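Participant: One predicted model, sequence on top.
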Amino acid sequence: MDPVFVYGTLKRGQVNHHWLRGAAFLGRRRLGGACLYDLGPYPMAVPGDGLIHGELFAVDGPGLLRLDGLEDVPLLYQRHRRPLADGTLAWTYLGQAPQVAGRALVPFADWGSTPVFLSEPIAHQDPPLTVLAADRRTGVVQHLTPAELRRWERQGLQSLQVSGPGGENFLALAPTAP
């Protein structure tokens, strides 16, 4: 089994997740050294100075070859083995800078959800990630769908820089009221 980091339509709840049927979900992870761009129906990660959020799966050999077909390797994407923020080596699919020229970055580098800083964890399908906010508050980040995020819209939301357990820094939303 090979670890495969996915960040777009292969994530749980997304349109191509069925391609990972039978693959074991290993949790949320972060990939440094890449930026995530919005190409409309799907995102594309390219090498860069960013940090993107995604999910890790254990995929068998035939499953990896099926993913190569879906990702149109080597024409659209190239499969690379890259270290994740936690040190795990994983396969991921990357495009090249000319393919994303003029495209917008995916907000908060998280396709289909948003990292949200909370003082306490909420009941959620994913375990919370303990982080330190730039203002020195300790809390957790949980990745919320747009529907889940509506819970905090009335309180207002602001961007907040946080540091993860591996020292990686990224932006999250945070409710402005307790």
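Facilitator: Thanks, I have it.
Participant: alpha carbons only for contacts and neighbour counts from here, please
Facilitator: Fine.
Participant: residues of the lengthiest strand in the chain that come out buried?
Facilitator: Across the chain, the longest stretch assigned as strand under DSSP state E is strand 43-59. Buried residues in strand 43-59, counted by 16 or more other C-alpha atoms under 10 Å: 43-46, 50-59.
Participant: Give me the helices and strands touching that strand, please.
Facilitator: strand 2-6, strand 24-38, strand 89-94 (3 or more C-alpha pairs under 8 Å, 6 or more residues apart in numbering; DSSP states H and E).
Participant: Contacts only, for the spatially closest residue to Arg30 that is not a sequence neighbour.
Facilitator: Closest residue to Arg30 apart from its sequence neighbours, by C-alpha to C-alpha, 6 or more residues apart in numbering: His53 at 4.6 Å. Contacts were defined as C-alpha atoms under 8 Å, 6 or more residues apart in numbering; by that measure His53 touches 7, 28-31, 109-111.
Participant: Second structure follows, compare the two:
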Amino acid sequence: MNQKNKILLFVYGTLLSGEPNHTLLNDARFMGKAMTQPCYELLDFGFFPTLVPEGHVSVCGEVYAVDEKTLQAIDQLEGHPHWYRRTVITLADGREVFTYIQPKEHAKKHPRIQSGDWRIR
């Protein structure tokens, strides 16, 4: 999770490159594309997705090495810990990273993104 005082962060929605909130990652280092293990659901909340545990989908995203200041700005955007919760997950390649998830009970009525990819929803 930590690469020379940087925190590895998996993003899967509006923080992805080319998406509206990506500017928060301007000072971050892109570490590559990644996928989660197939144990999540990606749900469509209209203008943004949410990741929930206890599913069967691998979610597509990107990993960035971020500093504490960037992480705090993203925590604020994501409403951590009241809306999203920053949580450690294990990616398909075995890396442990932080990401933002919501409890499944917050997301019951929203449509699933079957592909696990916010960009091709």
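Facilitator: Alright, I've got the coordinates. Keep in mind that what you see is a predicted model, and the values were worked out from it rather than measured.
Participant: residue in structure 1 matching Ala28 of structure 2?
Facilitator: Under the alignment (TM-score structural alignment), Ala28 of structure 2 maps onto Ala23 of structure 1.
Participant: Tell me who's in contact with that match.
Facilitator: Neighbouring residues of Ala23 of structure 1 by C-alpha under 8 Å, 6+ apart: 57-60.
Participant: if you set the cut-off to 10 Å instead, what comes out?
Facilitator: Residues near Ala23 of structure 1 by C-alpha atoms under 10 Å, 6 or more residues apart in numbering: 1-4, 56-60, 63.
Participant: Just give me the residue closest to the centre of structure 1.
Facilitator: Structure 1 has His53 as the residue nearest its centroid, 2.0 Å off, counting by C-alpha atoms, centre = their mean.
Participant: So what does that residue match up with in structure 2?
Facilitator: Under the alignment (TM-score structural alignment), His53 of structure 1 pairs with Cys60 of structure 2.
Participant: any idea how far Tyr40 of structure 2 is from that match?
Facilitator: Using C-alpha to C-alpha, to the nearest Å, Cys60 of structure 2 is found at 11 Å from Tyr40 of structure 2.
Participant: Touching both of the two, which residues are there?
Facilitator: Contact criterion C-alpha under 10 Å, 6+ apart; residues bridging Cys60 of structure 2 and Tyr40 by contacting each: Gly116.
Participant: wait, Gly61 of structure 2 sits on Val97?
Facilitator: No. With contact defined as C-alpha atoms under 10 Å, Gly61 of structure 2 does not count as touching Val97 (11.9 Å).
Participant: Show me the helices in structure 1, by range?
Facilitator: For structure 1, helices defined by DSSP state H occupy the ranges 61-70, 146-149.
Participant: Which of those helices has the highest mean neighbour count?
Facilitator: Among those, the stretch with the highest mean neighbour count (mean count of other C-alpha atoms under 10 Å) is helix 61-70, at a mean of 14.
Participant: post-alignment, that one versus structure 2, mean distance?
Facilitator: In the superposition with structure 2, the average deviation recorded for helix 61-70 of structure 1 is 0.8 Å (mean C-alpha distance after the TM-score superposition for structure 1).
Participant: now what about that helix, what contacts it?
Facilitator: Here helix 61-70 of structure 1 makes contact (C-alpha under 10 Å, 6+ apart) with 1-4, 10, 16, 19-23, 58-60, 71-74, 76-79, 91, 93.
Participant: Check stretch 89-103 of structure 2 too.
Facilitator: For stretch 89-103 of structure 2, the surrounding residues in contact (C-alpha under 10 Å, 6+ apart) are 1-2, 7-12, 34-38, 40, 42, 49-54, 58-59, 63-65, 71, 74-75, 78-88.
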